[in-house]
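Undergrad: Take a look and give me a structure for this.
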Amino acid sequence: MTSTSTRILCSALLTASLLGGCASTGPSSPSARPVFYPNAKLNAVGQERANQDADVCMGQARNAGLTPDEKDNAVLHGAEKGAAIGGVAGAVGALVRGKGVERAVEHGAVGAAVGGSAGAVAGAFHEKPSGTYRHYVQRCLKDKGYDVIGWN
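TA: Below is the predicted model of the structure:
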């Protein structure tokens, strides 16, 4: 690979890493936590204790075999699609420009790396929280006297 190709590949991977981190927060992410309504139980024990009880309930959900995210492999599928599209586009582009087969392979590899990175980031934005996991945690917290009004 040429040094330009290497720089492009490194930039694509760095961008994918940074954007992937952004995709893993917020109320629709698997890392979200329960939000409590300030009822008598929360007022009596305080937010810190409520968060500890939420940790216990989330641990129980995991012990029951549940996970916070739907296991649909969105990141992997996005990376696969992106790599295939980027690889073909890079190789065909080099061939159309008359760069020869050797350069077409190089351009295809760079295209696959960039496309795979972009596809992985796109897939990360499609990760979904598990409704069953959330219902389990909410039920556990309800049994402890809390009122969960959402996830954040």
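Undergrad: Going by C-alpha atoms from here, please, whenever you check contacts or count neighbours.
TA: Will do.
Undergrad: Residues contacting the helix or strand harbouring residue 18, please?
TA: Per DSSP states H and E: residue 18 is located in helix 3-22. Outside helix 3-22, the residues within contact range by CA atoms under 8 Å, 6 or more residues apart in numbering are 110, 113-114, 117-118, 120-121, 124-125.
Undergrad: Please provide the structure for the following sequence as well, for comparison with the first:
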Amino acid sequence: MSRTFLACVVALAVAGCASTRPVLYPNERFNAVGAEAAEHDVEICMELAESAGAQPGNSSAQDAAARTAGGAAVGAASGAVGGAVVGAAGSGSAIGAASGATAGLLHWIFSKPTRSPAFENFVNQCLQERGYQPVGWD
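TA: Sure thing, here's the model as predicted:
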């Protein structure tokens, strides 16, 4: 049972790590080179942005750990308060910590990754210089 749950969490975490990408308007340049070449140019522009120091976003394992730890801290504190009301602060704190950690991790898994505006602007500028028209990010 716990292995199945762990496998599901890992699969969802990997899906949550998928990065967002620019959407290109099918202008003359896009139509002339085709989707495959345009995708290659997107990759090049994203690599250039990273090499220039712009980071794609914070959808990392470090962000997941921070959200999980933050959720555990908030859950422990609120659980201790709730437990103290009924005379079981320790049990309430443990339950709250586990619930908060789970909530933090699930929030990270199902939330969209945050993009860096500098990274997005760099990639957009690079693509525009290559003749493409980026219209947004998905």
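Undergrad: Superpose the two chains and report the TM-score.
TA: Overlay of the two chains. TM-score (TM-score structural alignment, normalised by the length of structure 2): 0.72; 133 aligned residues with a CA RMSD of 3.4 Å.
Undergrad: Give me the next element, helix or strand, following the helix holding residue 18 of structure 1.
TA: Proceeding C-terminally, helix 3-22 of structure 1 gives way to strand 34-36 as the next helix or strand, assigned by DSSP H and E.
Undergrad: Which part of structure 2 matches the helix or strand following that following strand?
TA: As assigned by DSSP H and E, the chain's next helix or strand after strand 34-36 of structure 1 is helix 40-45. Counting by TM-score structural alignment, helix 40-45 of structure 1 lines up with residues 28-33 of structure 2.
Undergrad: list the buried ones in the matching stretch?
TA: residue 30 (16 or more other CA atoms under 10 Å).
Undergrad: Stretch 94-112 of structure 2 too?
TA: Neighbour counts over stretch 94-112 of structure 2 (16+ other CA under 10 Å) mark 94-106, 108-109 as buried.
Undergrad: Structure 2: matching residues for stretch 128-146 of structure 1?
TA: With TM-score structural alignment as the criterion, stretch 128-146 of structure 1 aligns to 114-132.
Undergrad: which other residues reach that stretch?
TA: 20, 22, 24-25, 27, 29-30, 41-42, 45-46, 48-50, 54-59, 133-134.
Undergrad: Could you report the neighbour count for the nearest residue to residue 88 of structure 1 once chain neighbours are set aside?
TA: Among residues not flanking residue 88 of structure 1 along the chain, residue 108 sits closest, at 6.0 Å (CA to CA, 6 or more residues apart in numbering). The local packing of residue 108 of structure 1 (other CA atoms under 10 Å) involves 24 other residues.
Undergrad: In structure 2, what residue spans correspond to strands?
TA: Here structure 2 has its strands, by DSSP state E, at 22-25, 133-137.
Undergrad: just these: most buried one?
TA: strand 22-25 (a mean of 17; mean count of other CA atoms under 10 Å).
Undergrad: any idea how far the spatially most central residue of structure 1 is from residue 96 of structure 1?
TA: With distances taken as CA atoms, centre = their mean, residue 124 lies nearest the centre of structure 1, 3.4 Å away. From residue 124 of structure 1 across to residue 96 of structure 1, the span is 33 Å (CA to CA, to the nearest Å).
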